[in-house]
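Peer 1: what follows is a predicted structure for the sequence shown.
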Amino acid sequence: MAKESKAQRVERIKKEKDGLDVLQDIYLYAVTGEAVHPEDIDRLKWYGLYTQNRNLQAEDDETLYFMLRVKLEGGQLTLPQLKIVSEISEKYARGTADFTTRQDLQFHYIRVVDLPEIFRLLDTVGLCTIFAAGDVPRNVVSCPINGIDHEEIADVRDIVDKLNEAFKGNRLFSNLPRKYKIGVNGCSKNCMHHEIQDVSFNAAKTDNGKVQFAVSVGGGLASNKRIANHIGYVAPSQVVPLAKAITKIYRDHGLREKRNKARLGHLIESWGLEKFVEVLQSSLTFRIKEPEDLQYTHSKFREHFGIHESKQKGKSYIGCSLNSGHIGVDGLNNLIKLFEKYEATALKCTVTQNIIILDAPTNKVKEFAKDLEEVHIYPNPSNFRARTQACTGIDFCKFAISETKGVAKKLVEHLENKFPEFGERITISVNGCPNSCAHPHIVDIGLMGTKVKKEGKPVSGFELLVGGFLEGDKSQFNQKIGIKFAVEDVNESIEELINEYNISNFSSFHDYIITKAKQ
């Protein structure tokens, strides 16, 4: 008998037992201590669980540890929720906690035996891990300042809630060809990056002031590296039924024969956009209005840092930069103390691994911001710190070749020290492997984990990618320029790049780096 391909194995596993049904096995494994069946390990993703790298694990420790991803619907964490995730981090995750580019929170060192109690704790504050991973609709991303931003086009919180409710734990959508990502945007800055979502809805105003949503489909990175196609407009009430219709088409017709060709964008490429829209339209009871050219904010300016007056009377929001999403138990506890000190109640995380405190009292907001700075949460980040992202990296990810979070932290501090007056926003992404988890293809400087030779020996390092950004149909993906370096040479290599730019005649770093890529 021929050996199963990866795709055949995954499809068989999903048919034999729905990923949602592994929950009862999780409790059984936790009670009995029985080793998790290899095929159930795949299904555990449906509850946000991935086996983690043994890189930091003691040689005599045979425990099977997991990364656990918690969905933060709307990207939100309330004060009671902060207290619970801090407790989980301290008791069960060795103090780990990181925000992700999908507005989720991740823990490491999670043991199966602890999952029943972790799930119970999460449930007490309305959090869960269902569909945080796996071949399912993932967390719906959106602008973190929905409803409190004076410049927003529309408050889309209700639509985000309805979409999450429609898809979360829904068996109709528990076996998709691969992961599936939806975004909804009411923000004037397009901050949820619609260009790389499988399906997205961008609020826009008609000439008579009514809100409609621009629909885009088929975006993605890694094996599905393509900019989403704008296919037209729908009314707010049509967003959820349209999202369901697209998902059903993807479920029934997605390309399941190869895992690296199984995203919605691959189906659109296979069918052609015209056929896809035709099939979609035939399944609807309403018409999608004709598409038209749209203008979008450049991705390096899609941010909400600093202090801003909220729509809530007497309240302000504070946009803050973190170290590539890393928060840890100490950071969580610092936030809890400051929330209690200033009577704040909630934060939201962003798709760039940062956070926004939603309801700081305006009469104390400057003191609040100063206290945040004291605990290394930055309301006014440098041009290097503001948009630096990093994936999980070799410490915990089985796919990674290089370390990331620490590299990103040291790089930012190095550049801040070397170029304290640098006046231009630069976007940076540090990735441990080619899977694009920290979006290296859409930033000025993308570091992609790889093996390089140093002094004749293979060592962990990075390949340099440059010149990526998002701006609707003007978007560009990064380009390779043939430069690789070892992990320990990252700081000096990027410093040299910026020094070259500073003495050049170029008026922007992007223009300089694109020209360098063409040389």
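Peer 2: Sure, I can see it.
Peer 1: could you use CA atoms for every contact and neighbour count after this?
Peer 2: Will do.
Peer 1: all helices for the stretch 301-450 of the chain, in order.
Peer 2: With DSSP state H, counting those that start in this stretch as the criterion, the stretch 301-450 of the chain has helices at 328-342, 365-374, 405-418.
Peer 1: scratch that, the chain
Peer 2: Using DSSP state H, the helices assigned to the chain run over residues 6-16, 23-32, 38-43, 79-92, 115-124, 157-167, 239-253, 264-271, 273-282, 328-342, 365-374, 405-418, 490-502, 509-518.
Peer 1: residue 517 touches residue 483, doesn't it?
Peer 2: No: proximity of residue 517 to residue 483 does not meet the contact threshold set by Cα atoms under 8 Å, at 10.1 Å.
Peer 1: spatially nearest residue to residue 19, not counting backbone neighbours?
Peer 2: The spatial neighbour of residue 19 that comes closest, neighbours along the chain excluded (Cα to Cα, 6 or more residues apart in numbering), is residue 43 at 4.7 Å.
Peer 1: kindly report the same for residue 398.
Peer 2: Using Cα to Cα, 6+ apart, the nearest residue to residue 398 is residue 53, at 4.5 Å.
Peer 1: please apply the same query to residue 464.
Peer 2: With Cα to Cα, 6+ apart as the criterion, residue 464 has its nearest non-adjacent residue at 5.1 Å, and that residue is residue 447.
Peer 1: check which residues of stretch 127-138 are buried.
Peer 2: When neighbours are counted by 16 or more other Cα atoms under 10 Å, the buried residues of stretch 127-138 are found to be 127-138.
Peer 1: ok, second structure coming up, stack it against the first:
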Amino acid sequence: MTTSTPRKRTRKANKPQGQWLVDGKEPLNDDERIKQEDVGLSVMQRVRDIYSKEGFASIPPEDLAPRFKWIGMYTQRKPFLDGTKTSTLTNAELQDEYFMMRIRIDGGLLDNKQLRVLGEVSRDYARNTADFTDRQNLQLHYVKIEDVPTIWDKLGSVGLDTNFGCGDVPRVVLGSPVAGIAKDEIIDASPAIETVVKDILPREELHNLPRKFKSAISGNKRQDITHEIQDLAFIGSEHPEHGPGFDVWVGGGLSTNPMLSQRLGVWCSLEQVPDVWLNVVRIFRDYGYRRMRNRARLKFLVAEWGVEKFRHVLEEDYLGYVLPDGPEPETVTGYRDHVGIYEQRDGKFYLGVKPTVGHTDGEQLIELADLADKYGVTRLRTTADKELLFLDLERAQADKLASELEKIGLSANPSAFRRDIISCTGLEFCKLAHVVTKQRAIQLVDELEERLGDLDVPLKISLNGCPNSCARAQVADIGLSGKILTNDEGERVEGFQVHLGGAVGCGPQFGKKVRGNNVYSTELGDYVVRIVQNFKKDRSDGEQFRDWVSRADENLLV
């Protein structure tokens, strides 16, 4: 793996943006100062030695935020603070003395013993809370600082941890949940993910980035890692000369300034993926904009440089070699998720089920571990669509297990509404949220099934508590971004800004905002039912929702 020292690139004199190789390392804000003074992971020992013994009040502000992010922990929102308080109170006023804890599951790799421990930790130390995330992680809530060392030790006993669950570091590496077993796989990316996580991620040189860095590596033909919205992604690609390898994408990200990632135009082999991954992160470290945190993501650098310059800098200044041009990957249509029963390449089967919006609890996780034991399953997987997969089943076993899972609310054949809905944490726990999301999403699915039954095409519905789009509002068929609205009586109430027709996959695009198209939370069910009914009546044969939105009269969209 290359370790060349990059050449310093200069620009015209203007206001410093905090690019280390242009402006130097003098910190331009408090976050940068704090990170330079003390590497984030060092806070772990203070948790063990001091804070877990002396309690929440002993934690100094600069450890509580931002350094606790490096160990996968945020303070959660105080209860009974409505969404109007989000923009008027400080973070310290909004935060509770309990934590959200994010357990990192790179590539979605999980076994039955780990699943059982996750359930026990949830039950014993997190008030039975547990949620699968769209980053293949598991999140817990109501964690007390006094219990954190015990939780870490219990997780560590089965090879799990919370390191870099949050923070200005490389976050969990997304991977295909069926890497190495899928019949439709181009190449197994597992060795590359393993090298990145075990050999590269521990390097201290990567522990202070301008902002978070999201990456994904999948060789599955289904392109099951949302590569269009990652900082860096590798997807399976068959090169006419070099064979199976990866197409590279950079510069994606959502939030309040969404951008789709762009093809770098290169092909790289499985063996080259860790090297390319490392050096893209190094470019971000050295040239990312650190002065203003709302412009500190890699997407802004890619947008300014363009992919041609980015590729040139990567190859000339960092890798030290030129990557071959890559063919454009095949366009994939249909579902990318793994809900249902599928044959593996070895003749066995895997079963994928989806808890509604990824919501589960500790007792259910233990029950799922029991079912895995009952059917001899040792390998499980989490996914970027908040599913849980059971691998290596005989067909008869898969059918029986699917029946048992159905009884506890996890279906291998859910309605289109239940299959495709997603939400963020929302007002229940998040200090940035304006509205309740998760509970409302569960209620919305029940209402749609009761009033509409099912739908014969995919329909991704996304509920977000704020404009930051943790649940991908801008790339959903119906994306809902939480905000506070004023009703006819002059009251400030919960509502959503509506985005329609967004998509990843075939022809990725952002949803459009119809002028003035906001909906009160109390009227959400009626609105979505009305839109779906309009779609069913007005669409042509086989037409997808996003294509209908692009041509439909506006009166059908409000």
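Peer 2: Sure thing, it's come through. Predicted, not measured: the structure shown is a model, and the values here were computed from it.
Peer 1: to which residue of the second structure is residue 74 of the first structure aligned?
Peer 2: Residue-level alignment of residue 74 of the first structure against the second structure, with TM-score structural alignment as criterion, gives residue 107.
Peer 1: out of the helices of the first structure, which comes closest to residue 321 of the first structure?
Peer 2: helix 365-374 (9.9 Å; Cα to Cα).
Peer 1: in the second structure, what residues pair with the closest one?
Peer 2: Under TM-score structural alignment, the alignment places helix 365-374 of the first structure onto residues 398-407 of the second structure.
Peer 1: residues in contact with that stretch?
Peer 2: Outside of stretch 398-407 of the second structure, the residues that reach it under the criterion Cα atoms under 8 Å, 6 or more residues apart in numbering are 341, 349-351, 371, 375, 411-412.
Peer 1: among those, which one has the most neighbours?
Peer 2: Greatest neighbour count in the contacts of stretch 398-407 of the second structure, by other Cα atoms under 10 Å, goes to residue 350: 26 neighbours.
Peer 1: residue in the first structure paired with that residue?
Peer 2: Looking across to the first structure (by TM-score structural alignment), residue 350 of the second structure lines up with residue 317.
Peer 1: cool, residue 260 of the second structure as well?
Peer 2: Across the two structures, residue 260 of the second structure finds its equivalent in residue 227 of the first structure, going by TM-score structural alignment.
Peer 1: from residue 146 of the first structure, how far out is that match?
Peer 2: Residue 227 of the first structure sits 25 Å away from residue 146 of the first structure when distances are taken as Cα to Cα, to the nearest Å.
Peer 1: who's more crowded, those two?
Peer 2: For residue 227 of the first structure and residue 146, the more surrounded residue by other Cα under 10 Å is residue 227, and the numbers stand at 26 against 21.
Peer 1: pretty sure that one is touching residue 220, no?
Peer 2: Yes: when contacts are counted by Cα under 8 Å, residue 227 of the first structure is listed as touching residue 220 (6.7 Å).
Peer 1: list residues touching both of the two?
Peer 2: If you check residue 227 of the first structure and residue 220 against Cα under 8 Å, 6+ apart, the residues they both contact are 195-196.
Peer 1: can you pull the contacts of residue 204 of the first structure?
Peer 2: Taking Cα under 8 Å, 6+ apart as the contact definition, residue 204 of the first structure lies against 153, 186, 211-214.
Peer 1: compare those and tell me which is most surrounded.
Peer 2: Among the contacts of residue 204 of the first structure, where neighbours are counted by other Cα under 10 Å, the top count belongs to residue 186, at 28 neighbours.
Peer 1: so what corresponds to it in the second structure?
Peer 2: Looking across to the second structure (by TM-score structural alignment), residue 186 of the first structure lines up with residue 219.
Peer 1: how about the nearest residue to that match, chain neighbours excluded?
Peer 2: Nearest-residue entry for residue 219 of the second structure: residue 236, 3.9 Å, with adjacent residues in sequence omitted and distances by Cα to Cα, 6+ apart.
Peer 1: next one: the residue nearest the centre of the first structure from residue 285 of the first structure, what distance?
Peer 2: The first structure has residue 101 as the residue nearest its centroid, 1.7 Å off, counting by Cα atoms, centre = their mean. As for residue 101 of the first structure, its distance to residue 285 of the first structure is 34 Å (criterion: Cα to Cα).
Peer 1: do you know which of the helices of the stretch 301-450 of the first structure lies nearest residue 249 of the first structure?
Peer 2: Nearest to residue 249 of the first structure, of the helices of the stretch 301-450 of the first structure and by Cα to Cα, is helix 405-418 at 37.9 Å.
Peer 1: what stretch of the second structure does the closest one fall on?
Peer 2: Aligning helix 405-418 of the first structure against the second structure (TM-score structural alignment) gives residues 438-451.
Peer 1: so for the matching stretch, what gets flagged as buried?
Peer 2: Burial within stretch 438-451 of the second structure, assessed by neighbour count using 16+ other Cα under 10 Å, is assigned to 438, 440-442, 444-449.
Peer 1: related to what we said a few turns ago, wait, the residue nearest to the centre of the first structure sits on residue 324?
Peer 2: No: taking contacts as Cα under 8 Å, residue 101 of the first structure lies outside contact range of residue 324: 9.6 Å.
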